[in-house]
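[1] compute the structure for the input listed below.
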Amino acid sequence: MKHIKFLIIGILPFFAFATVHKYYVSVTEIEYVQEKKSVQIISRFFIDDFENALRTRYDESIVLSSKAEPKSATLYIERYLDEKFKIKINGEGVPFEFVGKAYERGLIICYFEVVNVESISSFEVSNTILFDVFKEQQNIIKIKINSKQKNYILIPQKDKALLKFN
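    Presented below is the predicted three-dimensional model:
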């Protein structure tokens, strides 16, 4: 009986860590820089998750890395972001420019911006990035506009955030 107790108490906790839960999350920071009349956006995703989305949608052989990456990767990234990330300023949909990307410790960091923004009275963002691949995906949005800061967690059932300034 002592041996069974030892097995249960001594070994069972190790099995609890055998099934590590993977989190599906991204973080997007949005800031309005009034002097430059631009909305600057930085999004961070796990490389393997983002790569999985691009493989599912566009090219099964795509590899995201700073060394062996094909030129088509940037085109796929831009297309995917354009389809899955939408911005409305003052009730109107606005296009954003893809500025570039970087890789850092397992993350892909995407930079983009909306230019020629005179003023913002309302700001709406829709972020469905990776929702088509992972049903557990959560997209954290951090918005800083007109000295007002707000954070949102977007999920497939609620993929939009609206911030009004009046």
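[2] could you use CA atoms for every contact and neighbour count after this?
    Noted.
[3] what helix or strand is the residue minimising distance to the centre of the chain on?
    With distances taken as C-alpha atoms, centre = their mean, Ser26 lies nearest the centre of the chain, 3.6 Å away. In the assignment (DSSP states H and E), Ser26 maps to strand 25-33.
[4] next helix or strand past that strand?
    strand 38-46.
[5] ok and that following strand relative to strand 25-33, angle-wise?
    Using axes from the mean of the first three to the mean of the last three C-alpha atoms, to 10 degrees, one finds that strand 38-46 and strand 25-33 are set 170 degrees apart in direction.
[6] chain center to strand 38-46, what's the gap?
    Its chain's average C-alpha position is 8 Å from that of strand 38-46, according to C-alpha atoms, centre = their mean, to the nearest Å.
[7] tell me the helices and strands packed up against it.
    The helices and strands touching strand 38-46, judged by 3 or more C-alpha pairs under 8 Å, 6 or more residues apart in numbering; DSSP states H and E, are strand 25-33, strand 107-114.
[8] what about the helices in the chain?
    Under the criterion DSSP state H, the chain contains helices at 2-6, 12-16, 47-57, 72-84.
[9] out of those helices, which is the most enclosed?
    Comparing the helices of the chain by mean neighbour count (mean count of other C-alpha atoms under 10 Å), helix 47-57 ranks first with a mean of 18.
[10] what is that helix packed up against?
    Checking 3+ C-alpha pairs under 8 Å, 6+ apart, helix 47-57 ends up next to helix 72-84, strand 107-114.
[11] what does the shortest one contact?
    The set of residues external to strand 107-114 that reach it, using C-alpha atoms under 8 Å, 6 or more residues apart in numbering, is 38-47, 50, 94-103.
[12] and if you look at the longest one?
    When contacts are taken as C-alpha under 8 Å, 6+ apart, the neighbours of helix 72-84 outside the stretch itself are Leu54, Tyr58, Ile62, Val63, Leu64, Phe98, Ser126, Asn127, Thr128, Ile129.
[13] I have a second one here; can you model it like the first so I can compare?
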Amino acid sequence: MRNPKILLLFFIAPLLAFTAMHKYYISVTQVEYIPEKKSVQVITRIFIDDLERLIQERYDETIVLAEDAESSDVNLYIERYLREKIKIKINNNDLNFAFIGKEYDLDIVRCYIEVEQINNIKSIEVVNKVLFDLYPEQQNIIKLKVNSKQKSFILTQQKDAAMLIFD
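    Coordinates of the predicted model:
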């Protein structure tokens, strides 16, 4: 039989490599135009621990993101932050969005926002700088679905906007 120490090292080394890997910093934002409702609906998915750390560092170090034990200020902080970091421009017009709310799904928080009274879209630009101020290596994936066209973008600190133009 071969040396058991070598075999043990052979099986443990890959496990150690995975624990030493750097954490990925990613959010996913879906943007969809619903013509029947004349609205652009946005769902942003952010890891709870990343958003919690950001809120603690920016606004209130005692904040905890947890459905059953969170402060009433959490939604205000999240909305304030999203308004600073997400911008939506339709047909070359900067638009304000309504923060609808959030919900937790395992280790993700889903934030819902909406832009109403949109009759048609000739161009749409989405800027997403979420978590760039906390993690320089953050990547924000944008999935646009407008006028039966779908397009995905990966935004970084160097390229923080996605744009679609329709003929």
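[14] overlay the chains and give the TM-score.
    Taking TM-score structural alignment, normalised by the length of the first structure as the basis, the two superposed chains have a TM-score of 0.93; 166 aligned residues with a C-alpha RMSD of 1.7 Å.
[15] Ala16 of the first structure: which of the helices and strands packed on helix 47-57 of the first structure is closest?
    Judged by C-alpha to C-alpha, the one of those that comes nearest to Ala16 of the first structure is strand 107-114, at 27.4 Å.
[16] mean deviation of that closest one from the second structure?
    Averaged over the aligned pairs, strand 107-114 of the first structure sits 0.5 Å from the second structure after superposition, using mean C-alpha distance after the TM-score superposition for the first structure.
[17] now that strand against helix 47-57, angle please.
    70 degrees.
[18] wait, Lys37 of the first structure touches Asn116, no?
    Yes. With contact defined as C-alpha atoms under 8 Å, Lys37 of the first structure counts as touching Asn116 (5.3 Å).
[19] which of those two has more residues huddled nearby?
    Using other C-alpha atoms under 10 Å, the more surrounded residue of Lys37 of the first structure and Asn116 is Lys37, with 14 against 11.
[20] ok, the equivalent of that one over in the second structure to Ala17 of the second structure distance?
    Using TM-score structural alignment, the partner of Lys37 of the first structure in the second structure is Lys38. Plainly put, Lys38 of the second structure is 50 Å away from Ala17 of the second structure if you go by C-alpha to C-alpha, to the nearest Å.
[21] the strand holding Ser26 of the first structure vs the second structure, average offset?
    Relative to the second structure, strand 25-33 of the first structure is 0.5 Å off (mean C-alpha distance after the TM-score superposition for the first structure).
[22] what packs against that strand?
    Looks like strand 25-33 of the first structure contacts strand 38-46, strand 138-145 (3+ C-alpha pairs under 8 Å, 6+ apart).
[23] for Pro70 of the first structure, find the nearest of the ones you listed.
    Nearest of those (C-alpha to C-alpha): strand 38-46, 18.7 Å.
[24] relative orientation of that closest one and strand 138-145 in degrees?
    Using the same axes, to 10 degrees: strand 38-46 of the first structure against strand 138-145 is 160 degrees.
[25] residues in contact with strand 38-46 of the first structure?
    Contact with strand 38-46 of the first structure is made by 25-33, 106-117, as judged by C-alpha under 8 Å, 6+ apart.
[26] superpose on the second structure and give me the mean offset of it.
    Counting by mean C-alpha distance after the TM-score superposition for the first structure, strand 38-46 of the first structure comes out at 0.5 Å.
[27] give the buried residues for stretch 59-70 of the first structure.
    By neighbour count on 16 or more other C-alpha atoms under 10 Å, the buried set for stretch 59-70 of the first structure is Ile62, Val63, Leu64, Ser65.
[28] can you list the helices and strands packed on strand 38-46 of the first structure in TSV and add distance to Ile9 of the first structure?
    Compiled in TSV, those are given as follows (distance: least, C-alpha to C-alpha, whole Å):
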stretch	distance to Ile9 of the first structure
strand 25-33	34
strand 107-114	38
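[29] of these, which is nearest Pro156 of the first structure?
    Nearest to Pro156 of the first structure, of those and by C-alpha to C-alpha, is strand 25-33 at 12.1 Å.
[30] how near is Asn52 of the first structure to Ala68 of the first structure?
    Distance of Asn52 of the first structure to Ala68 of the first structure, computed by C-alpha to C-alpha: 16 Å.
[31] I meant Ile109 of the first structure, not that one.
    Ile109 of the first structure is 17 Å from Ala68 of the first structure, by C-alpha to C-alpha.
[32] now swap in Thr19 of the first structure and tell me
    Thr19 of the first structure is 32 Å from Ala68 of the first structure, by C-alpha to C-alpha.
[33] hang on, the earlier thing: how about a markdown table for the helices and strands packed on strand 25-33 of the first structure, with mean neighbour count added?
    What follows is these, written out as a markdown table (neighbours: other C-alpha atoms under 10 Å):
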| stretch | mean neighbour count |
| --- | --- |
| strand 38-46 | 20 |
| strand 138-145 | 21 |
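[34] fine by me, thanks again.
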